[in-house]
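Kindly return the folded structure for what I paste below:
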Amino acid sequence: MKSIQLQETGGIETLHQEGVPRPEPGRDEYLVRVHAAGINPLDWLICRGMLPHLLDTDLPWIPGWDVSGVIESVGTNVTEFDPGDAVCGMSRLPGAGGAFAEYTTMSDDEITAKPDSLSHEEAAAVPMAGQTAFHALYNEGGLNTGEALFVHAAAGGVGHMAVQFASHTGARVIGTASGRNEEILRDLGVDEFVNYREERFEDVLDGVDFVLDAVGGDVLERSIEIVQPGGVVVTLPEPPSQEAVRRYQDENNADVRFFDVIMDSDPVTLQQVAAHVEAGVVTPRVSDVYPLSEVQDALDRSAEGHVRGKLVVNLSEATDD
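Alright, predicted model coming up:
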């Protein structure tokens, strides 16, 4: 089968298309024929050797975590899905991966039924970003109706889904992005828009209940300034130190929390996200689709940032065994 393999953790340029044997599912696994795979920052970060603790397997290795496809065959111990069923999901970490190939193996707790309303390309854009947004808003942040939520990078993969979830909840949604994204974000549910290229958000906002920080760095520090006493900041890129968390609490009465989709994703959240998608609450936006042979270009584009919605790899045209 066709696959994209990481030869060494020296960068995206070490990825190469290779023919490899089709994997065999274990007793507790499904063999999934991959129709589309989502692109995530995690992909290029690992390729560049920036997250070595998540790569617990020998090279060469097939990256990719977000999958939409069809069950090809089933192990003897799994009964939830049958051959021919359309599914989507996310491989667990550390290790795993395998989405950038014609076939991959996945377990019961990594997949759910693909929403009928979505194409495979759209469904591949959902698992990691959707789980991150949902878990950060509700499990970590406890978002409620009527609260003011400020979403950084609101047009990005996680951000554009968080905006839709929050709008459905009845929150007042404020989003930051470049000016070219204002119209689409207002269509998705943003009530107030901040163009980060023209103004600093801390100069125009104050007293928000909840900040979702998908950027990190000094954005976290600056976000503390706009949270009202007792407010919450959920940050995604990296965990703040315990010392910083205590300082934010003592000096600003702000509760700073970290959510790590890499280690804390779960089948219940995946199913909840899929149900919201099927109900029309959330619609993933796919900005560009790449063939398997152009995965390097897709990862380069992701690494540059400023992607609207999600990038996806289409494998439905691959025919090799």
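
From here on, just use CA atoms for contacts and neighbour counts.
Noted.

Report the distance from stretch 16-24 to the chain centre.
25 Å (Cα atoms, centre = their mean, to the nearest Å).

got it, and stretch 282-296?
Worked out by Cα atoms, centre = their mean, stretch 282-296 lies 13 Å from the chain centre.

To compare with the earlier structure, here is another sequence to fold:
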Amino acid sequence: MKAIVYQEFGTAGVLQTVEQSKPTIKADQVLIKVKAFSINPMDWKIRKGEMTLMSCSNFPKHTGTDFAGIVEEIGASVSGLEIGDEVFGVVKNMMKEGVSSEYIAVTSSLVWKKPVDISFAQAASIPVVGTAAVTALEKMGDINSQTNILVNGATGGFGMFLLQLLKQKGASVTAVTSSKGAEFARKWGANSVIDYAREDVLGRKATYDIVIDLSGKMGYKNAKQIMKSKALFLNPTPRPIEIPLSFIKNLFTSKKHIIVLASPSTKYTDILLGAVKNGLNIEVNKVFSFADYKEAYQYAERGGYIGKVVVEVN
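Model (predicted):
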């Protein structure tokens, strides 16, 4: 089978296609014929060597975390899935595993049946950013129409899910995005939209109960300027040093720096599947062929697009 791997840390240029044996499954795994996988910022952070404490430096490495495909084989202890099922899911350890192959062996507890009314590309877009959005929602605590929330970088994959989930909660949401993202932000539930090219959100007089920085460009230090006295700053893209430091600093300030670390599970996926059933929109910005995977990663890393970027296999 064909697989995308890399033998050293670096840009998308280090990615290469190789021939590998089809994986052998364990008793609790299923073999998936991959139809699509999505691209997430964590993919290139790992590939560039920014996460070596967790990903280690053993090569070759695969890339990609969430996928959609068709069940081809089932392990002896697996129940609830059948050969031929259309499914989506995520690898158990995103730091050391990858889905960028024609076939993958995956723990069955992290595989779910694909809704019939969405595509493989849409299904592959759900697990990582969808779980992150639900986790962020949990971190926010009790929110309602009186809760003022700023979402910075609001129309990527994470923001797409988060805005729609916040809309269900009735929160008052201000979305910071590009001019081309404004229409989507409003469609997904933002009450107001700020075009970052025309206005500096830090220069506004408005303050917020919750600020979540999906772009990774604002940072807690800057966000404090627009946070209310007992506000939360949610950080889903922390630098490794920020994880322990946030806990220490939170002991001495009422403006809390909250790290959002998400781990896909059936609990979160059930919430997301319920939202999809109720009409949650999954916008796939661009689909690349397996042969064009380098272009796909280069495109995704440039940013500025709406929704998700997906690679189709076979």
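
Need the three-state assignment for residue 202 of the first structure.
helix (DSSP: H, G, I helix; E, B strand; the rest coil).

Residue 126 of the first structure versus the closest residue to it other than its chain neighbours, what's the distance?
Of all residues beyond its chain neighbours, the one nearest residue 202 of the first structure is residue 226 (6.0 Å), with distances taken as Cα to Cα, 6 or more residues apart in numbering. If you measure residue 226 of the first structure against residue 126 of the first structure using Cα to Cα, to the nearest Å, the figure is 30 Å.

Between the two, which is the more surrounded one?
residue 126 (33 against 23; other Cα atoms under 10 Å).

What's the match for the more buried one in the second structure?
Alignment note (TM-score structural alignment): residue 126 of the first structure maps to residue 126 of the second structure.

which residues does that match contact?
Residue 126 of the second structure makes contact with 66, 272 under the criterion Cα atoms under 8 Å, 6 or more residues apart in numbering.

Tell me how far it lies from residue 304 of the second structure.
19 Å.

does residue 134 of the second structure count as helix, strand or coil?
Residue 134 of the second structure - assigned by three-state DSSP - is helix.

Same check on the one 3 residues further on?
Following three-state DSSP, we place residue 137 of the second structure in the helix state.

got the buried residues for stretch 160-172 of the first structure?
By neighbour count on 16 or more other Cα atoms under 10 Å, the buried set for stretch 160-172 of the first structure is 160, 161, 162, 163, 164, 165, 166, 167, 171, 172.

Dump these into CSV; add distance to residue 201 of the first structure and secondary structure as well.
As requested, these are arranged in CSV below (distance: Cα to Cα, whole Å; DSSP: H, G, I helix; E, B strand; the rest coil):
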residue, distance to residue 201 of the first structure, secondary structure
160, 18, helix
161, 21, helix
162, 18, helix
163, 17, helix
164, 21, helix
165, 22, helix
166, 19, helix
167, 20, helix
171, 19, coil
172, 16, strand
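
For residue 118 of the first structure, state which of those residues is nearest.
residue 161 (14.8 Å; Cα to Cα).

which residue lines up with the closest one in the second structure?
With TM-score structural alignment as the criterion, residue 161 of the first structure matches residue 161.

how about its match, what does it touch?
Counted by Cα under 8 Å, 6+ apart, residue 161 of the second structure has contacts 129, 130, 133, 280, 282.

Quick test: name the residue nearest the centre of the second structure.
residue 129 (2.4 Å; Cα atoms, centre = their mean).

Show me how far the strand or helix carrying that one is from its chain's centre.
Assigned by DSSP states H and E, residue 129 of the second structure falls within helix 127-140. Relative to its chain's centre, helix 127-140 of the second structure lies at 9 Å (Cα atoms, centre = their mean).

just checking, what packs against the next helix-or-strand element following it?
Using DSSP H and E, the helix or strand that follows helix 127-140 of the second structure in sequence is strand 148-152. Judged by 3 or more Cα pairs under 8 Å, 6 or more residues apart in numbering; DSSP states H and E, strand 148-152 of the second structure is in contact with strand 172-177, strand 208-213.

Output the ones you listed in CSV, with distance to residue 29 of the second structure appended to each entry.
Below are those laid out as CSV (distance: least, Cα to Cα, whole Å):
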stretch, distance to residue 29 of the second structure
strand 172-177, 40
strand 208-213, 36
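
The nearest residue in space to residue 314 of the second structure that is not next to it in sequence: neighbouring residues, count only.
Take residue 314 of the second structure and drop its neighbours on the chain: the residue closest to it by Cα to Cα, 6+ apart is residue 35, 6.3 Å away. Burial measure for residue 35 of the second structure: 24 neighbouring residues, criterion other Cα under 10 Å.
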